[in-house]
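Q: Okay, sequence plus prediction incoming.
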Amino acid sequence: MKTTGNTILITGGGSGIGRELARELHALGNTVIVAGRTSASLNETIKDRDGMHARTLDVTNAEDIARFAAELVKDFPALNTLFNNAGIMAKEDWLADPVDLTITENTITTNVLGPMRLTAALITHLRAQPVARVVNVTSGLAFVPLAHTPAYSASKAAMHAWTQSLRYLLQDTNVEMIELAPPGVRTDLTPGQSTREVYMPLKDFIAETMESFSIEDTPDEVAVERAKMLRSAEREGRFDQTFKMLNDSYQG
């Protein structure tokens, strides 16, 4: 993957993985646009960094995605890289009577429909670039689900399958499809996650991920060593054991 001279859009760029990837890629000599709902956090990401830009975007709103995409390609005609990073994760109570689907539906809308709609809005533009790529941020939970957050796990499994499908459909174009599957990382994705030692330090995750991106022939799936334990569980015949360990140790 070419890591310099790109024009890159990163959704969910106001915090966590999105913010740190944006800063690292900008430091390598890329123009980076971060997008998200909250302008204050986006402005904190780009503070004092020439060549970084912030745009507000609600990935749950189809009309806002269409507006955003049209303005983006007009203002940044060299855009050639999309990171679908925005996402939410929350516990669900499937023992309630009745079951409240608010979290479920919000998760699917944000984590699945959002990136699908945004990619659809930008894919014609990306195909017209000399070299382009779409990086979909999934999760190790796409391969071994966390039962307490079933919609989140399902959404990431869906994004894994969708990425594989688009990789095949776009194989004769100049658009490269990459999946980035993090393990649990110390961010504010869920309450308390940023301070729990069981999660991977954000700085370490970014450093190991950037090593993979710097390889000229970047793997179709980028996963740090800690994520590979989940990625390979079924293939290595230890899915049931890993599933039980993951869910029995959950501290949400």
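A: Cool, the structure landed.
Q: Only C-alpha atoms from now on, for both contacts and neighbour counts.
A: Noted.
Q: that's a strand at L82, yeah?
A: Yes: per DSSP: H, G, I helix; E, B strand; the rest coil, L82 lies within a strand segment.
Q: what number of residues lie near it?
A: Using other Cα atoms under 10 Å, the number of residues around L82 comes to 24.
Q: putting a second one here so we can go through both:
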Amino acid sequence: MKSTNNTILIAGGTAGIGFEVAKLLTEKGNHVIITGRDQKRLDTAVAKLDNVTGILFDTTQEIEVDRLVSRIAADFPALNVVINNAGLVYTYDVLAGEKSWEKAADEMNTNYISLIRLTEKLLPQLIKQEEAALVNVSSIVAIAPGLRFLTYSASKAAVHSYTQGLRLALKATNVKVFELMPPLVNTDFSKEIGGAENGIPPLQVATEFFEAFKNDTYEIHVGGTAQVYELARTSPLVALNAMNGVEA
């Protein structure tokens, strides 16, 4: 995939992985559109970047999706890359009677259903371009679920499955389909699940993503994800235990 002169939408680009990816891509000569649900955070992120447009946007609201798609068609007809990075995670004890189905519904809506909706509505514009790409951000827990965030893990496993099928469906088109699969990352998003203590820097995720993107490496296993992925191929149970600190 070409690495410069792209017009790129990052859904969820005001902080963490999304922000670092936006920063790197703008530095490489791309125009980046970042979205966020909080105007103050959006304005703060835009002020730190060059060649960027900020749009207030909630990916879970269909009316806002339609408004965004219409604006992009009108103002950014050259859009050729979409990075689905918006996410939601809850941490809880699945055995503690905390109404996990309600948390799962929120996570599935944000992490999976909304991703499908935005993707489907923007695909006609992407297909028009000479070269285009979709990037879906999943997680290491799509391979080996974490017990403290079990339903989040399930939502990311759904993203992984959907991305694989979409890549096959779009094989005959000009749209390349990437999956970015980070491990634990040191961001505010991951603070509750140990990101501050054990996570890799978001800049590392952005850097490894960029190298894979320009080399057409469609499944991007950042940092320790690569080791977990290989372990899961030979022994899913060992990978699951290792993810959760359980001795065999």
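A: Happy to help now that I have it. Computed from a prediction, not measured in an experiment: that's the story for all the values here.
Q: residues in contact with S212 of the first structure?
A: Going by Cα atoms under 8 Å, 6 or more residues apart in numbering, S212 of the first structure touches T218, P219, V222.
Q: For the lengthiest helix in the second structure, name the packing helices and strands.
A: What stands out as the longest helix in the second structure, according to DSSP state H, is helix 150-169. Where contact means 3 or more Cα pairs under 8 Å, 6 or more residues apart in numbering; DSSP states H and E, helix 150-169 of the second structure is packed against helix 100-108, strand 132-137, strand 175-181.
Q: Would you mind listing the outside residues contacting the second one?
A: In other words, strand 132-137 of the second structure. Identification of contacts with strand 132-137 of the second structure by Cα under 8 Å, 6+ apart yields 1, 80-85, 119, 126, 159, 163, 174-182.
Q: Mind jotting down where the strands sit in the second structure?
A: 7-11, 31-36, 52-56, 81-84, 132-137, 175-181, 219-221 (DSSP state E).
Q: Of all the residues in the third one, which ones are buried?
A: To tie it back to what came earlier, the one meant is strand 52-56 of the second structure. Buried residues in strand 52-56 of the second structure, defined by neighbour count with 16 or more other Cα atoms under 10 Å: V52, G54, I55, L56.
Q: For the third one, which residues are in contact?
A: Going back to what we said before, that points to I55 of the second structure. The neighbours of I55 of the second structure, taking Cα under 8 Å, 6+ apart as the test, are I33, I34, T35, G36, L42.
Q: Please identify, among these, the one with the most neighbours.
A: Going by other Cα under 10 Å, T35 tops the contacts of I55 of the second structure with 27 neighbours.
Q: Tell me the spacing between it and H160 of the second structure.
A: 22 Å (Cα to Cα, to the nearest Å).
Q: wait, what's in contact with the nearest residue to V205 of the second structure once chain neighbours are set aside?
A: Take V205 of the second structure and drop its neighbours on the chain: the residue closest to it by Cα to Cα, 6 or more residues apart in numbering is V222, 6.2 Å away. V222 of the second structure sits next to L180, M181, P182, P183, V205, E208, F209 when contact means Cα under 8 Å, 6+ apart.
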